[in-house]
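> Sharing a model prediction with you, sequence too.
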Amino acid sequence: MRLFRYGPPGDERPGLLDVRGVRRDLSGVVGDLTPHTLGPDALARLARLDPSRLPEVDPAARLGPPVGQIGNVIAIGLNDAEHAAEAGLPLPRQPIVFSKHTAAVCGPDDDVWLPPGAVKLDWEVELAVVIGRAAWHVTEADALAHVAGYCLANDISERAHQLEMDGQWIKGKSYPTHCPLGPWLVTADEVPDPQALELWLDVNGQPCQRGSTRTMVFGVAALIAYLSRFMRLLPGDVILTGTPPGVGMGHKPPRFLQAGDVMELGCDVLGRQRQRVVPAPLP
């Protein structure tokens, strides 16, 4: 299944994309797509529905992040061998783990805000993993059984805040709108091998990132097993698994986003996103 949420920010409703690509409303069946509705039994009930009996959704309606009430966004750094090479850094011996504030999450086509004074805003197309069953001390062999589904992510990063200030990376990763997710939550049964996905990202129509989840240093199953040693992963938690080469910081000279720039990114299985960079509307 391809599930989505639509409507104004903070008031999204659940939906399902049928086999013909028609968006269908699920709000008469389930209140929302949240941690409480991502377990195997809940998803199996949705899979048994006849989509043709569901109301159609206006295709012009805004798409929100495909999961609501996300508890944690956990991210992995330098998890692509080619990306590490472009950064001139050795491959990590263990996953590099950081987090993004959940207020950074936004819809796949929402504007991305340029923070005041930001000069090194960067892009990172990634595979995002959504947990459906709690995972704690799970084995790598069992890890994928805890996945509800996958979606596309753009791990927007302000590199000066991330790398040139004291403290943790979270400061450069957590500004509002700096974690677009979606358009769809593609359930795990439709992604038999998460290490066989091609990812791409363009800026202003110019190709920037081209890569594959095949070149991950630590695959999805390994990441879930590793993280579950240190924390209980909960339904609705999102794991950003790392970006392929071609980020702005890796260009020679480096290239960073400015107001008016447009990012387009995608994956054949997970769908496409499009964001325009705009100055942050301060309170």
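Alright, I've got the coordinates.

> all contacts plus neighbour counts: C-alpha atoms, from now on.
Fine.

> so what's Ile96 up against?
Going by Cα atoms under 8 Å, 6 or more residues apart in numbering, Ile96 touches 76-79.

> now these in a markdown table, with secondary structure, distance to Glu264 and neighbour count?
Listed next are the contacts of Ile96 as a markdown table, based on DSSP: H, G, I helix; E, B strand; the rest coil; distance: Cα to Cα, whole Å; neighbours: other Cα atoms under 10 Å:
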| residue | secondary structure | distance to Glu264 | neighbour count |
| --- | --- | --- | --- |
| Ile76 | strand | 22 | 18 |
| Gly77 | strand | 22 | 17 |
| Leu78 | coil | 22 | 25 |
| Asn79 | coil | 22 | 24 |
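
> got these as CSV, with distance to Leu240 columns?
Putting the contacts of Ile96 into CSV (distance: Cα to Cα, whole Å) gives the following:
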residue, distance to Leu240
Ile76, 6
Gly77, 9
Leu78, 11
Asn79, 10
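
> ok, the closest residue to Val125 other than its chain neighbours - how many residues close by?
Nearest non-adjacent residue to Val125, counting by Cα to Cα, 6 or more residues apart in numbering: Asn154, 4.6 Å away. Look at Asn154: counted by other Cα atoms under 10 Å, it has 30 neighbours.

> right, and Asn154 touches Pro183 too?
No: look at Asn154 against Pro183 with Cα atoms under 8 Å: they stay out of range, at 11.5 Å.

> Specify the local secondary structure of the residue nearest the centre of the chain.
Nearest to the geometric centre of the chain sits Ala153, at 2.7 Å (Cα atoms, centre = their mean). Classification of Ala153 by DSSP: H, G, I helix; E, B strand; the rest coil places it in strand.

> alright, now check it against this:
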Amino acid sequence: MRFVTYRADLESEARLGVVVDDGVIDVAILGERAGVSLPSRMLDLIDLGRPATDAVRDILGNLKPHWRVGAARPLSDVTLLAPIPRPRKNIFGIGLNYVEHVAESATSLDTAKELPKQPVLFSKPPTTVIGPGQPVVHRGDITRQLDWEVELAVVIGSVARRVAPEDALKHVFGYSVCIDMSARDCRRAGQWIYSKGQDSYAPMGPCIVTADEIPDPQVLDLWLTVNGVEKQRSNTRNMLFKVDYLISDISQGITLEPGDIIATGTPEGVGAGRSPQEWVWPGDVIEAEVVGIGKLRHPVVAG
């Protein structure tokens, strides 16, 4: 299933929806029609776990025409927000997780040329998250080197504490798309959080695809363009540390909780790795996709 957070109009509250064909069905209203209590927010759905998603699936499987009344809207008539508009915690970012990106970063960003022996972790505050179509803000007084990174995002569905790699995927609720924007000239003493943690630097969406629809997260094509020109194209099979290992590694020292997000790293083709280097500026448009999950499109604006 594909779950979204949407707003029916500018004055409406954010609501949880499930995408069916070219429409979005409000989950809480659907539950009311079927006599079942279902949540109206994504984090509440994740907290409830598999019984809630199974209930949505069962209702959809037995959908009666009158249940759609007041619950279904065309996707074209709603505004999609980030699936989790305000994460409870910082996003876990993974650096240098594709071999070719390690090489280009060593050349252009003064990182080590050797492959990491452990996942490289950083974080992005909840205030970085924006939804589909929202602008990425370019602060010209702060950065002259705003860069792009397309990534697969993993959403945790149940508490993961000291889990083994072979058990890790059992703790995944689903997957989404993230663009890890990075102000390359804002690193401080080698630390990345100010470079990657500024407002609007984590476009995310357009949905969360539940884990049952993606049994193997290591077979997904992903790409990114700037102004229609392809900059990145790869496949998640090329990750140095796979999703199961990332979850296991983080969970050895940090408990992962429902709704936590892991941005799993980017392939080669970032602006800093090009010769000459390339950056995005106000007026540019970034598009990115993880095939099978969805596509994001974001303008860059001055701020």
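Cool, the structure landed. Not measured: the values here are computed from a predicted model.

> so what number do they get for TM-score?
The pair, once superposed, lands on a TM-score of 0.93 when counted by TM-score structural alignment, normalised by the length of structure 1; 277 aligned residues with a Cα RMSD of 1.7 Å.

> contacting residues for the residue nearest to Val125 of structure 1?
Asn154 of structure 1 makes contact with 123-126, 178-181 under the criterion Cα under 8 Å, 6+ apart.

> Among these, which one sits closest to Gly88 of structure 1?
Minimum distance to Gly88 of structure 1 across these is 17.1 Å, recorded for Glu124 (Cα to Cα).

> rewinding a little: how about the residue nearest to the centre of structure 1, what's its match in structure 2?
Correspondence of Ala153 of structure 1 to structure 2, assessed by TM-score structural alignment: Cys178.

> who touches its match in this structure?
Counting by Cα under 8 Å, 6+ apart, Cys178 of structure 2 touches 150-153, 202-205, 263.

> Give the buried residues for the helix or strand where Leu60 of structure 2 lies.
Per DSSP states H and E: Leu60 of structure 2 is located in helix 50-61. Using 16 or more other Cα atoms under 10 Å as the test for burial, helix 50-61 of structure 2 gives 52-53, 56, 59-60.

> Repeat that for stretch 118-136 of structure 2.
119, 121-136.

> would you list the contacts of Cys178 of structure 2 in JSON lines and tack on neighbour count?
Formatted as JSON lines, the contacts of Cys178 of structure 2 follow (neighbours: other Cα atoms under 10 Å):
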{"residue": "Val150", "neighbour count": "33"}
{"residue": "Glu151", "neighbour count": "27"}
{"residue": "Leu152", "neighbour count": "27"}
{"residue": "Ala153", "neighbour count": "25"}
{"residue": "Ala202", "neighbour count": "28"}
{"residue": "Pro203", "neighbour count": "27"}
{"residue": "Met204", "neighbour count": "30"}
{"residue": "Gly205", "neighbour count": "33"}
{"residue": "Ala263", "neighbour count": "28"}
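
> which of these show up in structure 1 as well?
Among the contacts of Cys178 of structure 2, the contacts conserved in structure 1 (both residues aligned by TM-score structural alignment, their matches' Cα atoms under 8 Å) are 150-153, 202-205, 263.

> Relative to Asp216 of structure 2, which of these is nearest.
Comparing the kept ones among the contacts of Cys178 of structure 2 against Asp216 of structure 2 with Cα to Cα picks out Leu152 as the nearest, at 12.5 Å.

> where do the helices sit along the stretch 101-250 of structure 2?
Assigned by DSSP state H, counting those that start in this stretch, the helices in the stretch 101-250 of structure 2 fall at 165-168, 193-196, 243-251.

> roughly how far out does the first one sit from the chain middle?
The reference is to helix 165-168 of structure 2. Here the centre of helix 165-168 of structure 2 is set off from its chain's centre by 21 Å, with Cα atoms, centre = their mean, to the nearest Å.

> likewise the longest one?
Relative to the chain's own centre, helix 243-251 of structure 2 is displaced by 17 Å; criterion: Cα atoms, centre = their mean.

> Can you state the residues of structure 1 onto which that helix aligns?
By TM-score structural alignment, helix 243-251 of structure 2 lines up with residues 220-228 in structure 1.

> In CSV, list the helices of the stretch 101-250 of structure 2 along with mean neighbour count and distance to Arg88 of structure 2.
Shown next, in CSV, are the helices of the stretch 101-250 of structure 2 (neighbours: other Cα atoms under 10 Å; distance: least, Cα to Cα, whole Å):
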stretch, mean neighbour count, distance to Arg88 of structure 2
helix 165-168, 15, 21
helix 193-196, 21, 17
helix 243-251, 21, 17
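
> Out of those helices, which gets nearest to Pro299 of structure 2?
Shortest distance between Pro299 of structure 2 and those, using Cα to Cα, is found for helix 193-196: 17.7 Å.

> distance from the closest one to structure 1 after superposition?
Compared with structure 1 after fitting, helix 193-196 of structure 2 deviates on average by 0.7 Å (mean Cα distance after the TM-score superposition for structure 1).

> helices or strands up against that helix?
Judged by 3 or more Cα pairs under 8 Å, 6 or more residues apart in numbering; DSSP states H and E, helix 193-196 of structure 2 is in contact with strand 120-124, strand 182-183.

> For the aligned partner of Cys106 of structure 1 in structure 2, give me its contacts.
Counting by TM-score structural alignment, Cys106 of structure 1 corresponds to Ile130 in structure 2. Ile130 of structure 2 sits next to 81-82, 85, 200-204 when contact means Cα under 8 Å, 6+ apart.

> Which of the residues you listed fall within strands?
Per DSSP state E, strands hold the following members of these: 81, 202-204.

> which pair in those residues spans the largest distance?
Leu81 and Ala202 (12.5 Å).

> what residue of structure 1 matches up with Gly228 of structure 2?
Aligned partner of Gly228 of structure 2 by TM-score structural alignment: Gly205.

> ignore the last one, Arg41 of structure 2
Looks like Arg41 of structure 2 aligns to Asp32 there (TM-score structural alignment).

> How many neighbouring residues does its match have?
Neighbourhood size, Asp32 of structure 1 [other Cα under 10 Å]: 22.

> Against Pro108 of structure 1, how distant is the equivalent of Cys207 of structure 2 over in structure 1?
Alignment note: Cys207 of structure 2 maps to Trp184 in structure 1; criterion TM-score structural alignment. Trp184 of structure 1 sits 9 Å away from Pro108 of structure 1, going by Cα to Cα, to the nearest Å.

> Roughly how far does the residue nearest to Leu33 of structure 1 when sequence neighbours are not counted sit from Gln168 of structure 1?
In this structure, Leu33 of structure 1 finds its nearest non-sequential neighbour in Val67, 5.4 Å apart by Cα to Cα, 6+ apart. Going from Val67 of structure 1 to Gln168 of structure 1 by Cα to Cα gives 26 Å.

> Over to Arg214 of structure 1?
Applying Cα to Cα to Arg214 of structure 1 and Gln168 of structure 1 gives a distance of 28 Å.
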